[in-house]
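In: Structure for the following, please:
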Amino acid sequence: MAEEIQSWPLNPSRLNHRSDEENPVFNNIRKERSNKCFVYVFTAIVLQSIFILVFALVVLRPKSPSVKLRSVTVKSLRYTTSPLPSLNATLVAEISIKNPNFGSFKFENSAVSFLYEGKQINGKKTVKGNVSARETKRFNVSVEVRSSRLSEKQNLVNDLNSGIVKLSSLARIVGKVHLIKILKTKKTKEMNCTMSINLKNRTIKDLLCN
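Out: So this is what the prediction gives:
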């Protein structure tokens, strides 16, 4: 007797059906993974920015530059005691600026003044420039000194007759330290000096700064 062979209908394989509509669980998993990935990347960026900022403020803490008046040279000199006392001179000051920071120091609208008995005797003189990181740079500043800017000249007569005219100078350097291209910190440095002009040999002596 022939054996009866029973056939069974094949069920469609569920592994072949991967649509999002039929598999909402997979769709939700993808969304959760995508959201977590965005959160991780955003958190990493924020932490990196905080680390850079803290590193710049603590480790690379901006410092004020060091300013020195290295020398003053008398380029030209004219003076007289009669009929009215007068002193006209061109002074060339050599100033050095040391930048101790790991970023450049850019300064502008900085001023150099010369004074006689506390009164400014030169016109407004501004200087600007840039000092690279960990560098010392020298600048020459030419200043015109005129006693005509003084209202009281009695003491000037005595100084001219003695051959020694005492002056003081003030340099105020204002600029910004640039760190990692995003952090800019304003720094100001002042320097006060005293000196004497020897009228006979046209030289500067007793130059002292603090």
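
In: switch to C-alpha atoms for all contacts and neighbour counts from now on
Out: Will do.

In: isn't there a strand covering Ser196?
Out: Yes: counting by DSSP: H, G, I helix; E, B strand; the rest coil, Ser196 is found in a strand.

In: Grab the nearest non-local neighbour of it.
Out: Using CA to CA, 6 or more residues apart in numbering and skipping the chain neighbours, the partner closest in space to Ser196 is Lys166 (4.3 Å).

In: this one as well, want them side by side:
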Amino acid sequence: MADQESQSWPLAPARVHRRSDDENPAFKALRKERTNKCFVYIFAGIVFLCAILLIFALIVFRSKSPDVRLRSVAVKSLRYSKSPSPSLNATLVAVVTIRNPNFGPYVFGNNNSASFLYGGAKLGEHKIGGGEARWKGTERMSITMEVRSSRLPEGSNNLSGDLNSGFVNLSSYCRFTGKVHLLKIFKNRKTAQMNCNMTLVLRTKTIKDLRCD
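Out: Below is the predicted model:
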């Protein structure tokens, strides 16, 4: 009896458990498919982000030249003479606007000017001080200018005939040079200019037919 109790029985061989992914090849395919999808989603996200940044750069960082307009011209004073020597002296008040279409302020310095001309020659010029047109905003300024026919070259105009007709054709020119400031980092130089034509009516001391390019 003791011999039977002391008899050793052989141990059963240990069962080898294979890894679950070895047991199921479909798991490998599923994990690979999920990994590929993850890369596709990441790549699509990067492409989408790049597209958004490109659109943002084209809209925000692409600066445009401001739009300068001569809104009105009023005659503050007028003196003229037909004989013995034709002459014209007037004080004109012009209202000029600068519309800034950019997503940053347009800052211009003191090197800008506006002028009135007759027959291509300057009757008067006014220096414009520095200023700023806010982003997506419009800056409005009033310019008072003295115009005098004595500044015209002799014998190069038909002022006598215009004074006799009662209508004097004038033109104006204005130029602004400044910089568009974007995010306080980028500064793009932009120039804006304006050309206008008008008619001075001597009898009523008014400006009519104001046309600008």
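
In: quick one: TM-score?
Out: For this chain pair, the superposition-based TM-score is 0.71 by TM-score structural alignment, normalised by the length of structure 1; 160 aligned residues with a CA RMSD of 2.1 Å.

In: re earlier: counterpart of the residue nearest to Ser196 of structure 1 in structure 2?
Out: Here Lys166 of structure 1 is matched to Asn169 in structure 2, going by TM-score structural alignment.

In: can you tell me how far the equivalent of Cys209 of structure 1 over in structure 2 sits from Met194 of structure 2?
Out: By TM-score structural alignment, Cys209 of structure 1 lines up with Cys212 in structure 2. As judged by CA to CA, to the nearest Å, Cys212 of structure 2 and Met194 of structure 2 stand 7 Å apart.

In: shared neighbours, those two?
Out: The overlap between the contact sets of Cys212 of structure 2 and Met194 (CA atoms under 8 Å, 6 or more residues apart in numbering) consists of 69-70.

In: ok, back up a step: in this structure the match of Cys209 of structure 1 contacts Cys174, no?
Out: No: checked against CA atoms under 8 Å, the pair Cys212 of structure 2 and Cys174 is beyond contact range at 11.0 Å.

In: of the two, who's got more company?
Out: Neighbour totals were compared for Cys212 of structure 2 and Cys174, and Cys174 leads with 21 against 16 (other CA atoms under 10 Å).

In: What is the burial count for the closest residue to that one other than its chain neighbours?
Out: Among residues not flanking Cys174 of structure 2 along the chain, Ala114 sits closest, at 4.3 Å (CA to CA, 6+ apart). Ala114 of structure 2: 20 surrounding residues under other CA under 10 Å.

In: gap between the counterpart of Ala114 of structure 2 in structure 1 and Val174 of structure 1?
Out: In structure 1, the residue paired with Ala114 of structure 2 is Val112, using TM-score structural alignment. According to CA to CA, Val112 of structure 1 stands 11 Å off from Val174 of structure 1.

In: Tell me the residue in structure 2 aligned with Glu144 of structure 1.
Out: In structure 2, the residue matched to Glu144 of structure 1 (TM-score structural alignment) is Glu146.

In: ok, how many other residues are close to its match?
Out: When neighbours are counted by other CA under 10 Å, Glu146 of structure 2 registers 17.
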